[in-house]
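Visitor: sequence-free structure coming up:
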C-alpha cells in the first residue's frame, strides 16, 4: 500500500519459520540488526514471498503495525493448526502472547477477515492455533 513501510518493525524476522536459514518460528532471525534485515538483498525466497497484510490492506489501521500492536497478520500457504490441510489462509500471530488479540485493532481486523469470508482465518500464539471461522 502506498505510504506504508516497515519502518523499524522487524516482527516478521521473529514469527516466520525460515527453513533455508534453519530458523524456527518464534525465534528472532540471526540476521536481524534490530532495525532491519542484515541480508535483505540476499534474503531467502520464504522471506521474499511473505507479505505483512498491514502493509497491503488499507483498512488495517496504523495502530495495527505489528511492532505497535503485537499482532502480525500474514497470508500463508500452510494452516497453523495441527493436522489442518495445506491451503491459503490468513493468520494473525501474537508472538508475545494472546493478550495482544484483545486490543481493539486486532479484534476489528479478525472480524473484518472473517466477514470477508474467502479464506480460513487463524489466531496463533505460542503453540496454539484457533480457527476463527470454523464453518469453512
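Guide: Nice, I can see it. Bear in mind that the values here come from a model prediction, so they are computed numbers and not experimental data.
Visitor: from here on, just use CA atoms for contacts and neighbour counts.
Guide: OK.
Visitor: I'd like the next helix or strand past the helix or strand where residue 106 lies.
Guide: Using DSSP states H and E, residue 106 maps to helix 104-116. The C-terminal neighbour of helix 104-116 among helices and strands, as given by DSSP H and E, is strand 121-125.
Visitor: relative to helix 104-116, how tilted is that following strand?
Guide: Angle, strand 121-125 to helix 104-116, by axes from the mean of the first three to the mean of the last three Cα atoms, to 10 degrees: 150 degrees.
Visitor: buried stuff in the next helix or strand after strand 121-125?
Guide: Sequence-wise, the next helix or strand downstream of strand 121-125 (DSSP H and E) is strand 128-131. In terms of neighbour count (16 or more other Cα atoms under 10 Å), strand 128-131 has its buried residues at 129, 131.
Visitor: another structure for you, compare them:
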C-alpha cells in the first residue's frame, strides 16, 4: 500500500505519479537488523534522480523524524539513506540507531 494514501502529512505533490517515487511501509519483525524491523521502502518509476528531489528529501526527513528508516530500491539492491537521501555508511549506523531508539 502506498504510504501517500496512509499518511495525512504527505502533500498532494508527493503523489507517486507526480513525485516519481512511491513510498510504502514494510516490516520484518524477525530481522536482527533494527533498520529492517519497520521501515519505508522507496521505489521510482522514473529516473533515479527522482529520489533526490526536494520533495522526496522532505519525505525522508518526515519518516526519519517519526523514527522510521528509509531504504531506496535501486534495481536489485536497496540502500539505507539518511534524511536527505545520502547513503548511510557503516561508520554512521550507531548514530541512526539512536534515532530509532535502539540501545547498543
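Guide: Arrived safely, thanks for sending. As the structure is a computational prediction, the values presented were derived from the model and not from experiment.
Visitor: TM-score for these two?
Guide: Once superposed, chain against chain, the TM-score is 0.64 (TM-score structural alignment, normalised by the length of the second structure); 80 aligned residues with a Cα RMSD of 2.0 Å.
Visitor: the helix holding residue 106 of the first structure aligns to what range in the second structure?
Guide: Per TM-score structural alignment, the counterpart of helix 104-116 of the first structure in the second structure is residues 54-66.
Visitor: list the buried residues in that stretch.
Guide: Quick answer for stretch 54-66 of the second structure (16+ other Cα under 10 Å): 55, 56, 57, 58, 59, 60, 61, 63, 64.
Visitor: and the helix holding residue 106 of the first structure, what other elements does it pack with?
Guide: Using 3 or more Cα pairs under 8 Å, 6 or more residues apart in numbering; DSSP states H and E, the elements in contact with helix 104-116 of the first structure are strand 121-125.
Visitor: which other residues reach the strand it packs on?
Guide: 79-80, 89-98, 110, 113-114, 129-133 (Cα atoms under 8 Å, 6 or more residues apart in numbering).
Visitor: now which of the residues you listed would you call buried?
Guide: Buried subset of the contacts of strand 121-125 of the first structure (neighbour count, 16+ other Cα under 10 Å): 79-80, 89-95, 98, 110, 113-114, 129, 131-133.
Visitor: helices along the second structure, start to end?
Guide: Secondary structure of the second structure (DSSP state H): helices at 3-6, 16-19, 54-65, 93-99.
Visitor: distance to residue 72 of the second structure added to those, as a markdown table?
Guide: Below are these laid out as a markdown table (distance: least, Cα to Cα, whole Å):
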| stretch | distance to residue 72 of the second structure |
| --- | --- |
| helix 3-6 | 14 |
| helix 16-19 | 14 |
| helix 54-65 | 10 |
| helix 93-99 | 16 |
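Visitor: any idea which of these gets closest to residue 25 of the second structure?
Guide: Closest of the helices of the second structure to residue 25 of the second structure is helix 3-6, at 6.5 Å (criterion: Cα to Cα).
Visitor: count of neighbours near residue 48 of the first structure?
Guide: Residue 48 of the first structure sits with 11 neighbouring residues when counted by other Cα atoms under 10 Å.
Visitor: ugh, wrong one, residue 49 of the first structure
Guide: By the criterion of other Cα under 10 Å, residue 49 of the first structure has 9 neighbours.
Visitor: what does residue 11 of the second structure correspond to in the first structure?
Guide: Under the alignment by TM-score structural alignment, residue 11 of the second structure pairs with residue 61 in the first structure.
Visitor: just checking, residue 64 of the first structure touches residue 73?
Guide: No - counting by Cα atoms under 8 Å, residue 64 of the first structure does not reach residue 73; the two are 9.2 Å apart.
Visitor: the more surrounded of those two?
Guide: For residue 64 of the first structure versus residue 73, the count of surrounding residues by other Cα under 10 Å is larger for residue 73: 26 against 21.
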